[in-house]
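Enquirer: sequence plus predicted model, see below.
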Amino acid sequence: MTEVKAYAATSPTSGLVPSTVERREPGAHDVEIAIEFCGLCHSDVHTIRAEWGQVSYPLVPGHEIVGTVSRVGKAVQGFTVGQVVGVGCMVDSCRECGSCLEGFEQYCEMGNTGTYGAVDRRNGDTITQGGYAKAIVVDENYVLHIPEGMNLAAAAPLLCAGVTTYSPLRYLDVQEGDAVGVIGLGGLGHMGVKIAKGLGATVTVFTTSAAKADAALALGADHVVVSTDAEAMAGAANSLNAILDTVAAVHDLNPYLATLARDGALIQLGLPAEAMPPIQPGLMIGKRLAYGGSLIGGIAETQEMLDFCAEHGIASDIELVAASDLDAAYDRMVAGDVKYRFVLDVSTL
């Protein structure tokens, strides 16, 4: 075992405090990564504050990891020391079920192993610990290549926010000229705009705040609709082929479903903590609409997304934070005071 510096939560109310975490010695198929940057995801906040259920403490969060390979196991084929790599939201899965064999490890029928807070499949007594740390050891099958030339800090959020929006757009086979709506303009929403534009779509952003209109247009959106404006929503009726809903607060989906054209689909990405208002079946039946959900992406699809973003010059809009400012950054995330993702500079640990 190797002990490395980290920042961890020790209780739901402790905040993030200096700590250490033990990393295993690299096995035959392991890659050891010296972490340089780690994105801050809103799910980190929910998890360490025990808002999504029971947590095993101490817990080191972080699943948007970018760094440099420092050691590799003797059987590793795809990575060498010095390469820039990434690790996203999962570090293992059963590798045997239909989903895993088809490249959808995120939907592993036995449950994928999260990068932090999950029972380690190698050692059932160990809880995985994430990327707010100086180093991590991950099986090579769950490590990604970061394309040359990408800004490493801005690439980190792609490993969660990027693939979470890319995957449903690919599933829906969004093509050049399609019309895509994005509900919400936060960490997920701003990536949805950029990736949909990269695919050649016309993009409409739905926001409750008229003040966000200029920001949405600056990101590449073609249209902005203030969702509290009934006249504006009526004007968008039957205009969209697909919608990504990135909002994690409770809201009524029916007005957005009305903006879909026949055979359109709304994909839920945000995860509200409470039940949503019911969907009106008539809206769905009358235009053969679909309502679905999507969870991150598989390993191959995540690599595809990274390569796509590199080719199209897409990266997350970020603000770098030091380790000592993590708690303040969390409070700002909860308040919606970030454009659009925080990234931890691991050199400050």
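Expert: Sure thing, it's come through. Numbering: from 1, shown residues only.

Enquirer: C-alpha only now, for contacts and for neighbours.
Expert: Will do.

Enquirer: spatially, what comes nearest to Met284 if we skip its sequence neighbours?
Expert: Ala290 (6.9 Å; CA to CA, 6 or more residues apart in numbering).

Enquirer: quick one: that neighbour from Asp44, how far?
Expert: Using CA to CA, to the nearest Å, one gets 30 Å for the distance from Ala290 to Asp44.

Enquirer: ok, now Arg95?
Expert: Taking CA to CA, one finds Arg95 at 26 Å from Asp44.

Enquirer: A strand includes Glu109, no?
Expert: No - applying DSSP: H, G, I helix; E, B strand; the rest coil, one finds Glu109 to be coil, outside a strand.

Enquirer: what's around it, how many residues?
Expert: 16 (other CA atoms under 10 Å).

Enquirer: cool, and Leu152?
Expert: 21.

Enquirer: what do you get for Glu274?
Expert: Neighbours of Glu274 using other CA under 10 Å come to 9.

Enquirer: if we ignore the residues flanking it in sequence, what's nearest it?
Expert: Val250 (6.6 Å).

Enquirer: for that neighbour, give me its contacts.
Expert: By CA atoms under 8 Å, 6 or more residues apart in numbering, the contact set of Val250 is Pro272, Ala273, Glu274, Ala275, Met276, Pro277.

Enquirer: who's in contact with the fourth one?
Expert: To tie it back to what came earlier, the one meant is Ala275. Residues in contact with Ala275 (CA under 8 Å, 6+ apart) are Val250.

Enquirer: doesn't Gly130 make contact with Val66?
Expert: No - using CA atoms under 8 Å, Val66 makes no contact with Gly130, being 11.8 Å away.

Enquirer: distance from the chain centre to whichever strand or helix holds Glu36, please.
Expert: Assigned by DSSP states H and E, Glu36 belongs to strand 30-40. Distance of strand 30-40 from the chain centroid (CA atoms, centre = their mean, to the nearest Å) equals 16 Å.

Enquirer: show residues contacting that strand.
Expert: Contacts for strand 30-40 (CA under 8 Å, 6+ apart): 26, 62-73, 76, 79, 85, 131-140, 143, 152-153, 156-157, 341-347.

Enquirer: buried residues in the helix or strand just after that strand, which are they?
Expert: Toward the C-terminus, strand 30-40 is succeeded by helix 42-48 as the next helix or strand (DSSP H and E). Within helix 42-48, the residues scored as buried using 16 or more other CA atoms under 10 Å are Asp44, Val45, Thr47, Ile48.

Enquirer: the third one against Pro58, yeah?
Expert: No - at 11.9 Å, Thr47 and Pro58 do not qualify as touching, with contact defined as CA under 8 Å.

Enquirer: please enumerate the helices of the stretch 151-300 of the chain.
Expert: For the stretch 151-300 of the chain, the helices defined by DSSP state H, counting those that start in this stretch cover 152-155, 161-171, 187-198, 213-219, 230-235, 254-257, 281-287, 299-312.

Enquirer: structure B:
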Amino acid sequence: MIKTRGYAAHSGDQPLQPFNFERRTPGPGDVQIDILYCGVCHSDLHTARNEWNNTLFPSVPGHEIVGRVAAVGNAVEKFAVGDIVGVGCIIDSCQHCGSCAEGLEQYCENGFVGTYNGHSMGGGENTYGGYANNIVVRQEFVLKVPHTENLAAVAPLLCAGITTYSPLRHWKVGPGQKVGVVGLGGLGHLGVKIARAMGAEVVLITTSPAKVADGQRLGAEGAIISTDAEQMAAARGSLDFILNTVAAPHNLDALLALLKRDGTMTLVGAPSEPHPSPDVFSLIFKRRSLAGSLIGGIQETQEMLDFCAEHGIVSDIEMIPIQQINEAYERMLKGDVRYRFVIDMDSLQGE
């Protein structure tokens, strides 16, 4: 076993605190990784505070991991000691169902194993995530990091990046399309960058006029203030696709009205309480679609990393030491981050 230091929540109403635990000794197909950076996702907060009522305590969050390979099993062929690699939201799946066969491990029909708060395949032990100094992962779920600079800003791509890339790719966003991105947070700011890099005309949809200038800096060519009835009315039927990144319950009908005939709005934000049900007439009269999307498979995540490296896309981040994680959660709830916290795991050295 490998001794590991990290931070964990021990109940939903307690702050995260230092936590010592053990990882498995690498098997023949395993990769042992020294974690350099880990992004802070809203899902981390939901899980640490048991807001989805499914947390296995103690919980070590973190699934936006960039690190350096420290050891490999004797059957590992894809990676070598010293490689810079990434680990996202999934560390195992059944590998034999229809979805896994198509490279869609996130939809594994037997249930994928989450990087944290998941049961290992065939076992009952809790998985511990990236708020730690190391991790051991099967080589099939480790990703090559093609970026050579600003590795801390690459970390959020392992969740926020693939969460926005996958639906944009699946619904074939590209040149000649007008795409709305709802919300300019950890997900939305990457959605703007990636949709623009795909060649679409991007429109930011936000409740905050103060975010318009930043949306334009990131690549949005226009903006709609969703609380302004005149702007919303003027934009009706103007968008081919909407990527909705907001993780709080809100009225979907007003946004659906912005779509053209046959347009789709895809939800990627995961609120702790449901959205109000949309009016069916918002859908049937223009043959609009309301869809959802969950992260991405391993092959697509590698494709996303390569695409972002090619186009110079990384997350806008604020680096923090692990000792500030509880403060970061509170700031995240207030939207006080531009646009993703990333933990420098070197800060664990003093624990």
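Expert: Perfect, thanks for sending it. Small disclaimer: the values here were computed from a predicted structure and weren't measured.

Enquirer: re the thing from before, now a PyMOL select for only the buried ones of the contacts of strand 30-40 of structure 1.
Expert: Paste this into PyMOL to select the buried members of those, with burial taken from 16+ other CA under 10 Å:
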select buried, resi 26+62+63+64+65+66+67+68+69+70+71+72+73+76+79+85+131+132+133+134+135+136+137+138+139+140+143+152+153+156+157+341+342+343+344+345+346
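
Enquirer: just checking, which of the contacts of strand 30-40 of structure 1 belong to strands?
Expert: In this view, those that belong to strands under DSSP state E are 65-72, 85, 135-139, 341-345.

Enquirer: mind listing what Val180 of structure 1 touches?
Expert: By CA under 8 Å, 6+ apart, the contact set of Val180 of structure 1 is Ala196, Ala201, Thr202, Val203, Thr204, Leu240, Asn241, Ala242, Ile243, Leu244.

Enquirer: what residues does the aligned residue in structure 1 for Asp92 of structure 2 make contact with?
Expert: In structure 1, the residue paired with Asp92 of structure 2 is Asp92, using TM-score structural alignment. Asp92 of structure 1 makes contacts with Asn112, Thr113, Gly114, Arg121, Asp139, Tyr142, as judged by CA under 8 Å, 6+ apart.

Enquirer: who's in contact with the aligned partner of the third one in structure 2?
Expert: Which is Gly114 of structure 1. If you follow Gly114 of structure 1 across to structure 2 using TM-score structural alignment, you land on Gly114. Applying CA under 8 Å, 6+ apart, we find Gly114 of structure 2 in contact with Cys89, Ile90, Ile91, Asp92, Thr127.

Enquirer: just give the nearest non-adjacent residue to the second one, would you?
Expert: Nearest non-adjacent residue to Ile90 of structure 2, counting by CA to CA, 6+ apart: Gly114, 4.7 Å away.

Enquirer: same check, this time on the last one
Expert: Excluding its sequence neighbours, the residue lying closest to Thr127 of structure 2 (CA to CA, 6+ apart) is Tyr116, at 4.7 Å.

Enquirer: that neighbour against Gly129, yeah?
Expert: Yes - in this structure Tyr116 of structure 2 lies within contact range of Gly129 using CA under 8 Å: 4.5 Å.

Enquirer: okay, and the common contacts of the two?
Expert: Val60, Pro61, Gly62, His63.

Enquirer: can you tell me which of those residues are in helices?
Expert: Applying DSSP state H to the shared contacts of Tyr116 and Gly129 of structure 2, no entry is found in helices.

Enquirer: in CSV, list the residues you listed along with distance to Ala309 of structure 2.
Expert: Putting the shared contacts of Tyr116 and Gly129 of structure 2 into CSV (distance: CA to CA, whole Å) gives the following:
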residue, distance to Ala309 of structure 2
Val60, 29
Pro61, 26
Gly62, 22
His63, 20
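
Enquirer: and these, which two are furthest apart?
Expert: For the shared contacts of Tyr116 and Gly129 of structure 2, the farthest-apart pair by CA to CA is Val60 and His63; their separation is 9.9 Å.

Enquirer: intersection of neighbour lists for these two?
Expert: Counting by CA under 8 Å, 6+ apart, the contacts common to Val60 of structure 2 and His63 are Tyr116, Gly129, Gly130.

Enquirer: I'd like these as CSV, with distance to Asp336 of structure 2 appended.
Expert: Listed next are the shared contacts of Val60 and His63 of structure 2 as CSV, based on distance: CA to CA, whole Å:
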residue, distance to Asp336 of structure 2
Tyr116, 25
Gly129, 24
Gly130, 22
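
Enquirer: so which of these belong to helices?
Expert: Per DSSP H, the shared contacts of Val60 and His63 of structure 2 never map to helices.

Enquirer: ok, now which ones touch the closest residue to Ala9 of structure 2 other than its chain neighbours?
Expert: In this structure, Ala9 of structure 2 finds its nearest non-sequential neighbour in Leu16, 4.4 Å apart by CA to CA, 6+ apart. By CA under 8 Å, 6+ apart, the contact list for Leu16 of structure 2 reads Tyr7, Ala8, Ala9, His10, Ala48, Ile325, Asn326.

Enquirer: one more time with 7 Å
Expert: Tyr7, Ala8, Ala9, Asn326 (CA atoms under 7 Å, 6 or more residues apart in numbering).

Enquirer: secondary structure class of the last one, three-state.
Expert: This points to Asn326 of structure 2. helix.

Enquirer: would you quantify the distance from it to Leu16 of structure 2?
Expert: Relative to Leu16 of structure 2, and taking CA to CA, Asn326 of structure 2 is found at 6 Å.

Enquirer: related to what we said a few turns ago, so the residue nearest to Met284 of structure 1 touches Leu266, yeah?
Expert: Yes - Ala290 of structure 1 lies in contact with Leu266 (CA atoms under 7 Å); the separation is 6.4 Å.

Enquirer: please identify which of these two sits among more neighbours.
Expert: A direct count of neighbours by other CA under 10 Å for Ala290 of structure 1 and Leu266 places Leu266 higher, at 26 against 16.

Enquirer: so that one makes contact with Leu289?
Expert: No - with contact defined as CA under 7 Å, Leu266 of structure 1 does not reach Leu289; the gap is 8.1 Å.
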